[in-house]
Each structure stands twice: as structure tokens, then as C-alpha cells.
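**Student:** need coordinates for the following:
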Amino acid sequence: MDPLGDRVNRNGTPTVSDPSPGSEGGLALSGTRTLLLTTFTHVLVDGYGIGLSVLLALLFGRNGRFALVGLILSAYTLATAFAEPLWGRFSDATGRRGAVVGWGLVFASASFCAFGFVSPEGPWAGPLLILFALAAGAGAGTYHSVATALVNEVTSRENRGLVQGINNAGGSVGRTLFPLALAELAVVLGSPGWAVLPFAGAGVLLGLATVSAFPLASPRTFRAGTASPSPDGPMDRRFLARMVALSFLRTAFFVTAAGFLPTYLVAVRGLDERAMGTVMTLVMSTGILAQPLGGSLSDRLDRGRLLAGLLAGSGAAFAGSLLMEGLWSSVALLGISMFMVLMTFPLLFALMGDVVPGNRLGAATGLVTGAGGLAATLTQATVGVLAQRTSPVLVLLGLSALGVLSGWMAMGLRAPRSPGGRRALGS
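**Tutor:** Below you'll find the model as predicted:
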């Protein structure tokens, strides 16, 4: 018996299970188990992403080395940008989405652990940190394209936004826990490496558990009344092109803003390590509520228009936070900005599930997220160099314009229509 509750043939292809009583109208047992594993994996993957930024602030924030911070962040993001479409295509071809996610988490965890033990004063510190950032990014790059496709496969269209919101809330939990925990442990233990070790160990164990839970192909058939796979048919290339452009702008804004916030708080605002960790935890904790809320609202409203308003508002709030003199008024606007942009993550993935054919979902999602990663790579490197040479505040103000532009790009998205000609629910 397959761990997801569907029988699997000898060749690894699933057969249809008989519907179980009481399973109608939501996720089947297989979908619930899948959601739990992907959500907990998301905690660690996104925790590593923001954790990398916190570690760099601990290592280089007092020296204001924005250029080196930007280069290392770019290496991590570049690796994810190239890895996501490749792993997505591989998972489409093999159906082994769960195994890809599990082994990716193991590799990312080991690389993140090694990152913490590099001495910033050593002659090879820069190259080693870039190397480990590339390795961690290649492992983390298995998640967003593959795991979100896996969730879309076991989710009904009517609940897709909410379920993707729950899955993405795991990422917000990671972004909330890691900053304060890493900063506090680094101070108490006297070493960023020892602070990283518990999280990396948890990642290795969860990754191996995920591989064990998905020994065969992912389910491509579902219990009656519980899930609707993404539609079959030709790819809507115009829709995909607009989603790529939207992801390019949104991810460049969000990933770069979140990546530089710890160093900005230490170098510009003058916060110590614990205060920086506290502020980052407060700001990122908004996503725990934002992502399920955004997904749930998108099941009832037009996803494209909701996406546009949230992204434009996030860019404006981020700009306002930089102009505030008072720390806590600035933090409040930062929280609003992150709340709004994090609401958009399940919307983007739900839209992909609504429109993209199921046999291309992993590759298409990887292309969209990879384009965003490539944009963030370029933006992080550029922001780092410009902030080093000019004013960090002015450079980050320019960055906020990308959030507003991504909102404008989302206005052009058209909701798909159901076969009956009416707008499909939640689109």
C-alpha cells in the first residue's frame, strides 16, 4: 500500500483507490499527509533562506560589507533559480516529487550547516561562503517547483488557494523562528555554526523521512470527490509569460528586501544582534496569518486583481518604512509590507494549478519561480554594490518600486473560465 493511500502498480504508476466514507469535500488522507510533509519542509527551506541573511548580518553587519553580503545572497538565489525548473522537469518525467523534495532538503541542510562554520576572518572566507551558498541553494531549489506541484495534485480547485496558503504558512513559520533563534543561539553559544546545527539536523531527519514516505511515484489519480488535478490540454503561453514577468518583479523585490533587512537593521539602524533578530521575527511572523488568509480570499475573489492590489501596497509600505525616523513606526510599516507580499505567495501557486496542464505543472512552476530567483540574483548583487558605494536607504527605496511594478503586471492576468463559460470558482 502506498503511504499516500493509493495503490501502486509494479511499474510505479498509481491506480484509483475506492473512495472512503466521509472523504468528500476536502483533502483525502493521502492529501493531508502530503500537506503535512510539504508544510514542515517549507518551515526549514524558507528558514534557511532567511537564516542565511541573519548569519551574514552576524558575520559582516558591523563592517557594513553590503557588497559581499549581496554576492553571497546572489549565489544562493542563483542556484535556486537554475535548480527549480530542472528539478520540476525531472519530477514531471519521473513522478517522484516526494523523493526529490526529501533529498533536496537533506542536501540543503548539510550545506547550511557547513556555512555556519566558516570563519569570516579567514583568507578563503568569501569563496567558501559562496560555494556553500550555491550548494544550499541547489538543494533548496527542489522545493518550490516540486512541492507546490505535489500539493496542487492532491487539492481540489475550490480549496486550492487555502491549501496552498497553509503550505506556504510553513515558510512563514520558518522565517519567524530562524532570525531570533539563530541570533540568540549565536550569542549564547559564541558561534554561528553551533547555532545552525540543531536546525540542520532537523532538516536531514525530515528529508530522510520524506524520502521514506514517498518511495514510489507520486499519485496522479485521486479519491473520488476529494481532489481535481490541474487541467489537461495545451499550455497557455501568454499566461505563462505574464506569470514569469510577474514572478521576476515580485521575487526581485521580496527576496532582496528580506535578504538585506538584517544587515540594514544592524548597519543603518544600529541594532545589536538580539534586537535585529527580534525585529526580523516580528516582521516575518506576519506571514503565518497572511498566507492562509491570502489563499482563502483568493478562493472567493479574483486572484489576479487581489494579487495586484497586495503587491502594489507592499511596495508602497516598504518605501514608507525606510522614510520613518522612529524605529517602531518603521517596523510597523515593514510588518504591513511583508504581510501584504506574503499574502500573494499562495495566489501565484494556485493560479498555476488552475491553468497549467498537470503533466507540465512541475516544469512550468519551476520556470516561474526560477525566473524570480534569477531576478533576485541580479537585484541582490546590484543592491549590494550600490548600497556599499552610495546610500543604502536610497537604494532600498528604489527597490520598493519593483513591488509596485509587480502589482501593475498582475493587473493583466485573466482568470480562467470553467467549461460552462462562467468564471471558475476561486480564479
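**Student:** every contact and neighbour count from this point should use C-alpha atoms.
**Tutor:** Noted.
**Student:** so what's S91 closest to, chain neighbours aside?
**Tutor:** Excluding the flanking residues, the one nearest S91 by C-alpha to C-alpha, 6 or more residues apart in numbering is R97, at 5.1 Å.
**Student:** let me fix that: G372
**Tutor:** G372 sits nearest to F248 (C-alpha to C-alpha, 6+ apart), 4.0 Å away.
**Student:** pretty sure the residue nearest to S91 contacts H144?
**Tutor:** No - using C-alpha atoms under 8 Å, R97 is not in contact with H144, being 11.2 Å away.
**Student:** picking that back up, relative to L37, how far out is the residue nearest to S91?
**Tutor:** 12 Å (C-alpha to C-alpha, to the nearest Å).
**Student:** next, the second sequence, to be compared with the first:
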Amino acid sequence: MQKQYIRPMVILVIIQFLVMVGFGVVIPILPFLIGELGGGAFSLGLFMSAYSIMQFFFAPFWGRLSDRIGRRPVLLIGLSGYGITFFLYGMAGNLPLLIAFRALSGMVSSATLPTAMAYMADITEGAERSKSMGMLGAAMGLGMVFGPALGGSLGHYSFTLPFYFAGTLALLILPFAWKLLPETLKEPNREPRKKVRLNFGVIRDPLFPLFVFSFVLSFTMAMFETTFTLFAAERVGFGPKEMGFVFMIIGIVGVIVQGMLIGKVVKRFGDAKPAKFGAVLCALAFLWMLWAPNAILLVLGTVVFMTGNSFMTPTSSSLVSKNSHNRQGASLGVFQSFGSLGRILGPLVGGGIYGLSMNTPYIIGMVTLVLCLILFGSKIQDRKADEAESSS
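**Tutor:** As a prediction, this is how the structure comes out:
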């Protein structure tokens, strides 16, 4: 990576950290805020789904736009829209307005992640690219460590204060992004035939196995996040304090794996093998958690799950960027949309079937991962050119 891109990379990492802080900051206060506005469990689910639904539809649009007009303007649009919508959250006086602002936030902030990944792909190659994707993942993991803790602390004083705080952070970094993010797109892609569109034609896309991989990754992670608090409470008697500790641990594991280990692993093995190994670890972790007879082993199971997830996330996105040629933004946008679809369906499926049996979500998660590897594992491969770059 060229030296002039070190500062922009730092800005990108900070942006993704702030996005996930903003996503996580609402978690501890959201049930109370929605209850205060007269909503219940259905309203809470609708609020959470609205963000991912809009991401699903708009991430490809922003990705294609970044291929046409450049990464920098799209990133700036996403960051400024993200900050503004958090202020709108704080000013929402009723539930429909709050949900509408949540949908608007998903619409504009979905510009940040696929464009940031495309930006990283523009300035890196080979193992360095996977390492940079891992740094983005680590930043997002840190955001999910600090976000809920920050939201809980600020929410003690006011349910709206965390929203204003997150919005202020985003708008404060906007001038630095404007100043320090140069444009990296050298040749805009203006060929309509090469656009990646999110319709049934995407099944014929060579990257479709990786799009499915993104869905499975997000689907299983969302099922875990939705049900694990209930599962741990019923299985080993965990309460809010213990759950905060558990999510802090798995957040730290994600940061270590994606921020420190993934670059070394990819340099030796490429991207495809760690991605598939991560899927195997996640499947085994689900089986482990079903078996775990005590609290310590249950927590260790979550560590194994997060380790596998942290191997899957940066390597799969790196594979998409390496195999998408001059349409990285569009391909990563579709990749993120499949991830958003997983985040839409995961909580609905996990929460719905948990009432039938507390073990069922974990069985379904394990089976989904195994089926994905059986059906698509052989098609998830490194490009030879990139393997040569990695070993050079």
C-alpha cells in the first residue's frame, strides 16, 4: 500500500468504528425508548428490520454509484447522512416517525461499508487487501464493544442522549474525511452490461457462491445474537451483567482475529481456506453450545463461534473484491445486500423458532453452514493471480 493512503485508511477505519458504535449504542436503550413511545415486541422487531431492509435494497445502488462517480463522494454522503439521521432519532416524538428515521438511516448509511471496502480494494492488493479488510472488521468489532456500553451509560440520563452523541461523533469526523480522503477510482465503469443487479440474474453471476456465503454468515450471526441472551439465561442463569461481559469478550476476540491475525493467516493460506475454515468453526461452535454443561464452557463456545465468524467476514469480502475486476463497488454492494438479507431473516427465524425449542436455532445454524460448504465450498476459491501476489 502506498504511503499517501495510510491516513485515508485510518479515516476509513474510524468511519466504520463510528457506524458500529451508532448501531450498538441503541441496543441497551431501544426496548425502553420504544416502550415509552407506546410500542411493544413487534414494534421493536420492525425497528430493527427497517435498517437492514433498506440496506438490502440500497447497498448495491451506492456500490454502483461509487464505481461511476468515485468512492470519495459516496463515502461523504453516507457519513453525513448517518450523522443527520441520528439527530432525527433523538427528535422523533412518536413511534412511526422513529421507524421512518430508522429506515432513512439504513438507506443512507448503507453507502459507507461497501464503498469503504471498494476504497480499500483500490489501494491494496494480495494479502495486504485481506489485512485491510480485517482492519475494517476489527474497527466494526470495537464499535460493537463500545457501542452498547456507551448507550447504557448515556441512556441512564436520557434515552435520546446516545443518539445525539453518536450523531455528533459522525459529524465531527466529516471535515477530516473531506480533507484526508483522496479519490482512488482511476477509471469509472460506465458500461451498463457490467453492472451487478440484485435480481434473479445474480444467480448466474460467478460471485453468487460468495453472495450466498455472505447471507449464511449474517443469517447465523443474527440468529445467535437474537437468541443467545435467552439461551444463556435458561441454560446457565446468565443475567444482564453476565451477558454484557460475554459480548465484551467476543467483541475483543473479533478485534484480535480480524485486526492482528487475519493478515498473517491469509498471507500463508490465501483467502478461501480461512473463509471455509471459519464456517466449519461456526458450525462446531453451535454444536459446542448445545452440549456445554456449564457457564465456562458455554462462554468458550461463543469464543469459538466469534473466531470462526471473524475468519469468514474479511476473507469473503476480500474474495469478492479480488474477483470482481472493475466493478468492485457494485459487487461489494450486492455482497452487503445478501448480508443484510441474512440480518433481516436471522432475527425473525431465530426468535420465531426459539419458542418451539431453545436448541432449534443452533441446530438450524449448524445445518445451514454445513449445507453452504457442501453446495458452494468447492466454488469458493482464490484467484491464481492473487495467490501469486500473496506469496511474492
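**Student:** neighbour-wise, which of R97 and L37 of the first structure wins?
**Tutor:** The neighbour comparison of R97 of the first structure against L37 (other C-alpha atoms under 10 Å) goes to R97, with 29 against 21.
**Student:** contacts only, for the more buried one.
**Tutor:** Applying C-alpha atoms under 8 Å, 6 or more residues apart in numbering to R97 of the first structure gives the contacts S91, V146, A147, L150, A217, S218.
**Student:** try L174 of the second structure
**Tutor:** By C-alpha under 8 Å, 6+ apart, the residues touching L174 of the second structure are L76, L79, S80.
**Student:** neighbours around M140 of the second structure, how many?
**Tutor:** 26.
**Student:** against V101 of the first structure, how distant is the counterpart of it in the first structure?
**Tutor:** When the first structure is aligned by TM-score structural alignment, the residue opposite M140 of the second structure is G171. Remark: distance between G171 of the first structure and V101 of the first structure (C-alpha to C-alpha) = 15 Å.
**Student:** rewinding a little: can you tell me which of the contacts of R97 of the first structure has the most neighbours?
**Tutor:** In terms of neighbour count, V146 stands highest of the contacts of R97 of the first structure at 33 neighbours, by other C-alpha under 10 Å.
**Student:** mind listing what that one touches?
**Tutor:** Applying C-alpha under 8 Å, 6+ apart, the residues contacting V146 of the first structure are E84, W87, G88, S91, R97, V100, V101, G362, T365, G366.
**Student:** burial measure for D272 of the first structure, as a count.
**Tutor:** 15.
**Student:** so it sits against P262, correct?
**Tutor:** No - using C-alpha under 8 Å as the test, D272 of the first structure is too far from P262 to be in contact (10.3 Å).
**Student:** what is the nearest of the contacts of L174 of the second structure to Q16 of the second structure?
**Tutor:** L79 (9.6 Å; C-alpha to C-alpha).
**Student:** run the chain-centre distance for stretch 157-166 of the second structure.
**Tutor:** 23 Å (C-alpha atoms, centre = their mean, to the nearest Å).
**Student:** revised request: answer the last question for stretch 42-58 of the second structure.
**Tutor:** Relative to the chain's own centre, stretch 42-58 of the second structure is displaced by 14 Å; criterion: C-alpha atoms, centre = their mean.
**Student:** buried set for that stretch?
**Tutor:** Neighbour counts using 16 or more other C-alpha atoms under 10 Å place 43-44, 47-58 of stretch 42-58 of the second structure among the buried residues.
**Student:** T315 of the second structure matches what in the first structure?
**Tutor:** Counting by TM-score structural alignment, T315 of the second structure lines up with L347 in the first structure.
**Student:** same list, the contacts of V146 of the first structure, but as TSV with distance to F115 of the first structure please.
**Tutor:** Below are the contacts of V146 of the first structure laid out as TSV (distance: C-alpha to C-alpha, whole Å):
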residue	distance to F115 of the first structure
E84	21
W87	23
G88	26
S91	28
R97	27
V100	22
V101	21
G362	29
T365	28
G366	25
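**Student:** okay, now R237 of the first structure: neighbour count?
**Tutor:** 10.
**Student:** hang on, I meant P293 of the second structure
**Tutor:** Neighbours of P293 of the second structure under the rule other C-alpha under 10 Å: 12.
**Student:** on the three-state scheme, it is what?
**Tutor:** coil (DSSP: H, G, I helix; E, B strand; the rest coil).
**Student:** and the gap between it and S357 of the second structure?
**Tutor:** With C-alpha to C-alpha as the criterion, P293 of the second structure and S357 of the second structure are 17 Å apart.
**Student:** what do you get for L371 of the second structure?
**Tutor:** Counting by C-alpha to C-alpha - L371 of the second structure and S357 of the second structure are separated by 22 Å.
**Student:** higher neighbour count, these two?
**Tutor:** L371 (12 against 9).
**Student:** which residue lines up with L18 of the second structure in the first structure?
**Tutor:** That one, L18 of the second structure, aligns with L44 by TM-score structural alignment.
**Student:** so what's its match closest to, chain neighbours aside?
**Tutor:** Residue nearest to L44 of the first structure in three dimensions, not counting chain neighbours: G174, with 5.8 Å by C-alpha to C-alpha, 6+ apart.
**Student:** how many other residues sit next to that neighbour?
**Tutor:** So G174 of the first structure, with other C-alpha under 10 Å, has 27 neighbours.
**Student:** and the host helix or strand of it, what does it pack against?
**Tutor:** G174 of the first structure is part of helix 160-189 when elements are defined by DSSP states H and E. For helix 160-189 of the first structure, the elements it packs on are helix 29-60, helix 143-153, helix 192-213, helix 273-284, helix 286-298, helix 327-355, judged by 3 or more C-alpha pairs under 8 Å, 6 or more residues apart in numbering; DSSP states H and E.
**Student:** in JSON lines, list those helices along with distance to A308 of the first structure.
**Tutor:** Formatted as JSON lines, these follow (distance: least, C-alpha to C-alpha, whole Å):
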{"stretch": "helix 29-60", "distance to A308 of the first structure": "24"}
{"stretch": "helix 143-153", "distance to A308 of the first structure": "21"}
{"stretch": "helix 192-213", "distance to A308 of the first structure": "35"}
{"stretch": "helix 273-284", "distance to A308 of the first structure": "21"}
{"stretch": "helix 286-298", "distance to A308 of the first structure": "12"}
{"stretch": "helix 327-355", "distance to A308 of the first structure": "9"}
